[in-house]
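Asks: Fold the following for me, if possible:
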Amino acid sequence: MSAASTAAAPGRKQLRRRLIAPASFVALLVAVSLAASGLLDSGRLLHLATSTAGEVRHLPPSGRLGGGEAAGDEQGGRIPRIIHQNYLGGAEALASAALQPKSHFRKEWWRSCQTHHPCWDYVLWDEAACEALLAGRYPWFLPTWRAYNTTVLKSDAIRPFILHAHGGLYLDLDTECLADAGPALEGADIVLMAEVGGPGPGQKIRRVRLRAR
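Replies: Below you'll find the predicted structure:
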């Protein structure tokens, strides 16, 4: 698996450059904090509808999720309590795909992330929601995104935009959560994770960032 990071859009305050690599999960986890609360646009968080009960909890129509709480303690919590996953076909298609014998993910895996994070908001992004986000916040990228000819490319490309817009955690659908991520995120602005047994977590991205200085 590979880790992804985000950069602030032109004219926006840059995210603080701090990389940490706790070992709470065994799969990709990317967490981004909007260090200044003003970066959250009040009323812009999406309501995502689903006909599959219990799969998606609706986000409140406010930039202050969960009373404005962030992961971590009172002295250092920065990362909004939101878990993001995406499946462009939507919740019903995802539930159906998870039942296939050769599926790379299972319903109990993403439900484990909801179970271990009961106070976090959970969002499953479908294609319509991704289009709405790009059209409203990043219209310059929308033609490029529409031109991608596979769902994999579209899914990969939308992640940094979701995190830049809302902050929180992005988890691939083949991620199984074994514990609450909150304690590992205390005081962090950006968290990059990698597979156990792979190269050091975030090392490739870290080297690129160091060379760019």
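
Asks: Only C-alpha atoms from now on, for both contacts and neighbour counts.
Replies: Noted.

Asks: Ignoring the adjacent residues along the chain, who's closest to the residue positioned nearest the centre of the chain?
Replies: Centroid check for the chain by CA atoms, centre = their mean gives residue 170 as the closest residue, at 2.2 Å. Distances taken as CA to CA, 6 or more residues apart in numbering put residue 84 closest to residue 170, at 4.7 Å, once the chain neighbours are dropped.

Asks: Burial check on the one you found, number of neighbours?
Replies: Residue 84: 23 surrounding residues under other CA atoms under 10 Å.

Asks: From the contact counts, what lies against the helix or strand hosting it?
Replies: Element membership of residue 84 [criterion: DSSP states H and E] is strand 82-86. Packing partners of strand 82-86 (3 or more CA pairs under 8 Å, 6 or more residues apart in numbering; DSSP states H and E): strand 121-125, strand 168-171.

Asks: Roughly how far does residue 48 sit from residue 93?
Replies: 15 Å (CA to CA, to the nearest Å).

Asks: out of these two, which sits in the more crowded spot?
Replies: Per other CA under 10 Å, whichever of residue 48 and residue 93 has more neighbours is residue 48, with 16 against 12.

Asks: Pretty sure residue 200 sits in a strand.
Replies: No: judged by DSSP: H, G, I helix; E, B strand; the rest coil, residue 200 forms no part of a strand; its state is coil.

Asks: Verify the stated contact: it with residue 194.
Replies: Yes: contact criterion CA atoms under 8 Å: residue 200 and residue 194 qualify, at 7.3 Å.

Asks: neighbour-wise, which of these two wins?
Replies: Counted by other CA under 10 Å, residue 200 and residue 194 do not tie: residue 194 has more neighbours, with 22 against 13.

Asks: helix, strand or coil for the more buried one?
Replies: coil.

Asks: Could you do residue 74 as well?
Replies: coil.

Asks: Select the longest helix from this structure.
Replies: helix 151-166 (DSSP state H).

Asks: what's the angle between the strand holding residue 84 and helix 151-166?
Replies: Counting by axes from the mean of the first three to the mean of the last three CA atoms, to 10 degrees, strand 82-86 lies at 160 degrees to helix 151-166.

Asks: sorry, back to before: and the residue nearest to residue 170, how far from residue 31?
Replies: For residue 84, the distance to residue 31 - CA to CA - is 10 Å.

Asks: quick one: common contacting residues for those two?
Replies: 168, 169, 170 (CA atoms under 8 Å, 6 or more residues apart in numbering).

Asks: Another for comparison:
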Amino acid sequence: MASSLVSSKEAQALGNGGQGSVCQVVHQTAPSDRSRWDPRWERCRQSWQKVCPSPEFVHVLWDDDGLRSLVEEAFPEYLEVYDRYEQHIQRVDFARAAMLYLHGGLYVDMDVEALGNPFPHLPSGKVSVVGSPYTQNERHQNSMMASPAGHPFWRAMADEAVRRRSTPGVYKTTWQLTGPQMLDAVVDARPQDVHVLPTGKFNPAMQSPHFTAPHVITRHFCTSVWTHTMDINGMLLYQAVQAGDYEQVEQAASAGADLECRDYAGLAPAHHAALRGDARMVRLLAVLRADLGSRDKNATTPLHYAVQVSKIEVVQALLEHRVDTQGRLLEGSAA
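Replies: The predicted model follows:
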């Protein structure tokens, strides 16, 4: 995998190459250990090579060492902070800012499939991000972002990530520290810098009818790329819960999937079933002996989430299985 890239000057000369334009480079990142690759990633990679063909476009796959070198070059004063992040996904999130600051172009997660070429939709001089359909967690996705090289938005993003890490007790989850919720804050602070790509065409929700619509340009399979507690069976279980595929959930469990596997936000399958309002899935997970009282990094249980999003059927399903109704979040509130 790549640990270096064409220079910013060379990248800027590719494609349209105008001042402030988004150079025609497609960046992706993946774990060095290919046993952690989801089976769909290769198909998604090939989709980008098809809609953005070489030599007009440059495709670069960054590995762990390459990501660290990006941070060392772009933000050397923050390299020590980068090395101290507890979760690998946090380092990956941080390195995306360095990647686009140094080289510009388009960053996409490995599980984003291209059905059309998004580059005509990326305005010059702007940072482009995708609106999120999962608004209970975030308003913008960091799974697909683009800009010209040297855009100050990315330095602001690195600064905000460092500020959050140095504010003890306030920002606890990856989502808040380096992920989409942190991105939301930078977008809010610099709205003049940002063009938001509509979620109806870019990365619509998997359960949405837009997901398979002919006008969709990209779609995101949400495989939790850098999660540190899932093997392949865990990924299949997680994806099946997200998609409401009960048969696939049973198959993944039979294959040995860990029912307590966590995504990079610290959520277990039961949390996601509650957030989706899927009472049938909650009951199925209970039959499979999942822990319906499991807690995420903020001590939030599936019951907390069901109450927060007013999913009464899920609350009833959880109460049928005698979940703890007195469990408290870190700040002290109960469900």
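
Asks: Report the TM-score for the pair.
Replies: Laid over one another, the chains give 0.56 as their TM-score (TM-score structural alignment, normalised by the length of the first structure), with 146 aligned residues with a CA RMSD of 3.4 Å.

Asks: re the thing from before, surely the residue nearest to the centre of the first structure touches residue 158?
Replies: No: Residue 170 of the first structure lies out of contact with residue 158 (CA under 8 Å); the separation is 10.8 Å.

Asks: whereabouts in the second structure does the longest helix of the first structure align?
Replies: Mapping helix 151-166 of the first structure onto the second structure (TM-score structural alignment) gives residues 88-103.

Asks: Against the first structure, what's the mean shift for that stretch, could you check?
Replies: Aligned to the first structure and superposed, stretch 88-103 of the second structure gives a mean residue distance of 0.8 Å (mean CA distance after the TM-score superposition for the first structure).

Asks: before we move on, back to that, now do the contacts for the counterpart of the residue nearest to residue 170 of the first structure in the second structure.
Replies: Counting by TM-score structural alignment, residue 84 of the first structure corresponds to residue 27 in the second structure. Contacts for residue 27 of the second structure (CA under 8 Å, 6+ apart) come out as 59, 60, 61, 62, 105, 106, 107, 108.

Asks: how about those residues in a markdown table, adding distance to residue 80 of the second structure?
Replies: As requested, the contacts of residue 27 of the second structure are exported to a markdown table (distance: CA to CA, whole Å):
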| residue | distance to residue 80 of the second structure |
| --- | --- |
| 59 | 29 |
| 60 | 25 |
| 61 | 24 |
| 62 | 20 |
| 105 | 26 |
| 106 | 26 |
| 107 | 24 |
| 108 | 26 |
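
Asks: Which of the residues you listed are retained in the first structure?
Replies: Among the contacts of residue 27 of the second structure, the ones still in contact in the first structure (both residues aligned by TM-score structural alignment, their matches' CA atoms under 8 Å) are 59, 60, 61, 62, 105, 106, 107, 108.

Asks: Who wins on neighbours among those residues?
Replies: residue 105 (28 neighbours).

Asks: my guess is it meets residue 16, correct?
Replies: No: contact criterion CA under 8 Å: residue 105 of the second structure and residue 16 do not qualify, at 11.7 Å.

Asks: Can you work out which residues contact both of those two?
Replies: Joint contacts of residue 105 of the second structure and residue 16 (CA under 8 Å, 6+ apart) are 23, 24.

Asks: Tell me the one of the shared contacts of residue 84 and residue 31 of the first structure nearest residue 59 of the first structure?
Replies: Of all those, residue 168 has the smallest distance to residue 59 of the first structure: 12.7 Å, by CA to CA.

Asks: And that closest one, how far from residue 29 of the first structure?
Replies: 10 Å.

Asks: now stretch 64-77 of the second structure: which residue numbers in the first structure?
Replies: Under TM-score structural alignment, the match for stretch 64-77 of the second structure is residues 127-140.

Asks: Report the buried residues of the matching stretch.
Replies: In terms of neighbour count (16 or more other CA atoms under 10 Å), stretch 127-140 of the first structure has its buried residues at 127, 129, 130, 131, 133, 134.

Asks: Stretch 80-93 of the second structure now?
Replies: Those would be 82, 85, 88, 89, 90, 91, 92, 93, for stretch 80-93 of the second structure by 16+ other CA under 10 Å.

Asks: same thing with stretch 9-28 of the second structure?
Replies: 11-12, 14-15, 17, 20-28.

Asks: and the two most separated of these?
Replies: 20 and 28 (21.6 Å).

Asks: In the first structure, what stretch matches the host helix or strand of residue 219 of the second structure?
Replies: Using DSSP H and E, the element containing residue 219 of the second structure is strand 218-220. Using TM-score structural alignment, none of the residues of the first structure align to strand 218-220 of the second structure.

Asks: After that strand, which helix or strand is next?
Replies: helix 232-243.

Asks: Might you calculate how far that following helix sits from the centre of the chain?
Replies: 15 Å (CA atoms, centre = their mean, to the nearest Å).

Asks: Can you tell me how far the residue nearest to the centre of the first structure is from residue 211 of the first structure?
Replies: According to CA to CA, residue 170 of the first structure and residue 211 of the first structure sit 26 Å apart.

Asks: what about the helices in the second structure?
Replies: Using DSSP H, helices in the second structure cover 8-12, 41-51, 64-74, 79-84, 88-103, 152-165, 174-177, 180-189, 232-243, 246-254, 269-276, 279-287, 302-308, 312-320.

Asks: contact partners of the fourth one?
Replies: Meaning helix 79-84 of the second structure. 68, 71, 72, 91, 94, 162.

Asks: show me what contacts the second one?
Replies: So that's residue 71 of the second structure. 78, 79, 82, 94, 95, 98, 99.
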